[in-house]
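Colleague: Need a 3D model of the sequence below.
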Amino acid sequence: MYSRHKLPTNRLVVLHQLLLLPLSVYFKHSNSRQFHIRTQTSKRVGPHNSDVISVLVGCLLGDAYSTKSKSPVPGTSFRFKQSGRHKDYLFSLYDFFYNRGYCTNSGPRQYKTILINSSNVKKTHYGYEFDLFTFSSLNWLFDLFYVNGIKTISPEISQYLTPMSLAYLIMDDGGWVSGSKSVRIATNNFTLQEVQLLRDIFKTNFDLDCTIQLLSKCKANSPKDKYSLYIKVASLPRLRELVLPYMVPSMKYKLGL
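Modeller: The predicted model follows:
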């Protein structure tokens, strides 16, 4: 078990045992589950379809984030947020979870962010976001990704990272670099060691060759250097083969298409 996770002893054992099991043991592969809004957190116990876990893992490696309540019953929820430019993707993601009973029928809500640039000029940005229901049966996923409230990458993630996960990671936080004809994944919130681990997982799981590039050195008010992961041009045909079946049409430009 990943030693950085601070869990009560009994839950540590359960999570450790869970992470040693193949996906087929714990997750369903058919028959969508429905979780009603009035269902208590403790009653939302799964099992969860493997595609749901794949999407959650991919998005958590990207821009999505998760929180875990402490009482009366610990439960984990997830929030998905994208700029207005990526509205089609965000609404497609909402439909994915809504059709499986993981969120309400109210649809994504619009949010507004006001940013001030270096010239002290304000600019308003709009986007969309939505939340999933809170699940006690997904606490293990929160514990897998978060240590002391900080999102991390641990070795155990490798067994949950599927081609579908990779597609959603690219749609969520990837980009096409026209100059080098490569795909960049914004891993700037992770440490160098974590980005190196993700690079190795990409090679082991998908036979994708990647490089790591330093974006910026840490400043006095920044805790760490920032790095991005680049999938090499030689691996582009393999990457497209893996993820195209899951890509939203409006996001295929991130693969140079």
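Colleague: only C-alpha atoms for contact and neighbour calcs from this point on.
Modeller: Noted.
Colleague: Which of the three states applies to L198?
Modeller: State at L198, reduced to three classes by DSSP: H, G, I helix; E, B strand; the rest coil: helix.
Colleague: how about the nearest residue to it, chain neighbours excluded?
Modeller: The shortest distance from L198 to any non-neighbouring residue, by CA to CA, 6 or more residues apart in numbering, is to I153 (7.4 Å).
Colleague: Also this sequence, please, to line up against the first:
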Amino acid sequence: MSKKYTEDNYKEWEDLYNEGKNYVEIGASFNADPSYIRKVLIQKGVATRNPVRFTEEDFLMWERLYQDGRSFDAVGKEYEVSGGYVRKILKKRGVEARSKSSFSEEDFNRWVALYNEGVSIKDSALEYKSDFRTIKKKIEPHVKIRVNGAKISKEEKEEWIDLYQYGFSINEIGKLYDISRQVVTIFLNSNDVDTSRGINMTADLIREWEEKHLGGWSIHKIAVTYGCDSSTVKSYFDKNNIEYTLREAIVPDPPTEEELKRWEQMYSERVSADKIAEIEGVDRKRIRYFLNKMGVELRTSNEAKLSKPHLLNAEPSYIQKQVIIGSLLGDGCADTRGRLIIGHSEKQVEWLEQKRDWLGELVYDNGIKRSVKNGYKIGSIKYTLNTVPNQFIKKLRAESYLSTGGRDISSLIPHVDALALAVLFGDDGHYMNRGRGSGGISTYGFSEEQNALLAEHLHTKLNIDCKVSRHKKVFEDKGKKFYYGIYIRSSGMQVMRELIAPYLPNSMKYKIGLNR
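Modeller: Okay, the predicted model is just below:
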């Protein structure tokens, strides 16, 4: 029996089976092959359910599944009987078996191409509604069939974990070891390595990926930014007939001894793997992989070049938390490593300096950085600052960033006090110089419901009289679209001015109608 599962697992399988679950459902819960579960339960003396108890309704469902393209084996596996039994029943009912030659030469070529890309025969069989043996027989003369996972040594399999953690995709690992990515995935999952990297796909998100790629982003950068695997991005590009450019696959052939010594020396001198990769003209994954093989203790991505690693798990102060929350609602953003990134124009450098002072030690060593924009508003000057990675920031990002690319700020709103509001208003607020002076917050990136939650919080907790405002914008290609923000009545503006004025530097007080 497999060493991967314990006697406790076997007992759970037995209980689930006796409760009415089938082998397929149990297998899905434990990431185990249903046929293996059946074998274990038979060895344990568990009486299997009698297949002759199927109803007419079941047989009709078998017909429909088979006519929809499922194989006899696939139908049998779902109903816990052999494919031969399904074939026998359907033959008696006059269902004609499909001819194995129903696929075209183009299909055969596609199977070969998919297999060479790391797609398993099983996945191709599911996609083409065929059976495993048909596809294997057709591609065997043209490809080298990958070895079974059982023939890979334990040491090699453990190396998969290192490769995956240092940036190699499951697809790349499969190619390196000449094995299917499914075998790699099962092994990683069985060793508690999270390989989900899932993402809720929408047409808008795929279009956004396409625009990013056309703008120069690599497949790898898109995958890292959106929290998925490179193969996921390529898969959706293929499905939507989107052309893309791939860099040559990375095969970790050993570098020379001289190269290794040079890399180790630079890394010991605090040069990052990214910088070494840039100097050497190779991929950072290659640098990190071979440094690790040499026994070099690698700095994690969360340590941001080992700048203040002691702050990674440190609890931020109240002021730091308020600035982080206000920035995430305003002009700041958090990356997957748990860093807060804030950018402002040249006119708001004093405002950025104020945030730097509030954030204190959390700010990365290089402080405020000046750069020239290459995208929107080409040539304009931008100033940015980054914090070092911190688990509090990473937690807020996980709670407020959606995999679809949107935001959900409902978990941030209850923590907004006067300082967080000052940061938000300094970023996105504006004063309306009419009547007694009202104001607004351009929280257009959030939904109407989230703006309503924010308005309610400002009213009940901070006594600011405000409401949700709606704004219409007309696009030539998309028609009209509505955006939502916060409108602050003049009475609310007076209350808010008293609350946040002490936090705003002189250069920003025009936002609340002062120093105009």
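Colleague: Check the gap between the residue nearest to L198 of structure 1 and Q110 of structure 1 for me.
Modeller: Look at I153 of structure 1 and Q110 of structure 1: by CA to CA, to the nearest Å, they are 30 Å apart.
Colleague: more neighbours, these two?
Modeller: Shown here are I153 of structure 1 and Q110; by other CA atoms under 10 Å, I153 has more neighbours (21 against 15).
Colleague: in stretch 135-154 of structure 1, what's buried?
Modeller: 135-146, 151-154 (16 or more other CA atoms under 10 Å).
Colleague: Inside strands: which ones of these?
Modeller: Among those, DSSP state E puts Y146, K151 in strands.
Colleague: Which members of the buried residues of stretch 135-154 of structure 1 are positioned in helices?
Modeller: If you go by DSSP state H, those have N139, W140, L141, F142, D143, L144, F145 in helices.
Colleague: residue in structure 2 matching the fourth one?
Modeller: What it means is F142 of structure 1. The alignment partner of F142 of structure 1 in structure 2, by TM-score structural alignment, is R397.
Colleague: Would you mind measuring from its match to G439 of structure 2?
Modeller: Remark: distance between R397 of structure 2 and G439 of structure 2 (CA to CA) = 29 Å.
Colleague: which ones are touching the residue nearest to L132 of structure 1 when sequence neighbours are not counted?
Modeller: Nearest non-adjacent residue to L132 of structure 1, counting by CA to CA, 6+ apart: C103, 4.7 Å away. By CA atoms under 8 Å, 6 or more residues apart in numbering, the contact set of C103 of structure 1 is I37, F97, D131, L132, F133.
Colleague: for M266 of structure 2, same thing?
Modeller: Contacts for M266 of structure 2 (CA under 8 Å, 6+ apart) come out as I276.
Colleague: mind checking how far K232 of structure 1 is from N205 of structure 1?
Modeller: In terms of CA to CA, K232 of structure 1 sits 16 Å off from N205 of structure 1.
Colleague: An error on my part: the question was meant for P163 of structure 1.
Modeller: From P163 of structure 1 over to N205 of structure 1 (counting by CA to CA), the distance is 9 Å.
Colleague: try G84 of structure 1
Modeller: 33 Å.
Colleague: Which of those two has more residues huddled nearby?
Modeller: G84 (17 against 13).
Colleague: Assign a three-state SS to H125 of structure 1, would you?
Modeller: Taking three-state DSSP as the rule, one finds H125 of structure 1 in the strand state.
Colleague: Please enumerate the helices of the stretch 151-300 of structure 2.
Modeller: All helices of the stretch 151-300 of structure 2, identified by DSSP state H, counting those that start in this stretch, fall at 154-165, 170-176, 181-190, 203-214, 219-226, 230-239, 257-268, 273-280, 284-293.
Colleague: Do I have it right that Y253 of structure 1 meets V177?
Modeller: No: applying CA atoms under 8 Å, one finds Y253 of structure 1 not in contact with V177, separated by 10.3 Å.
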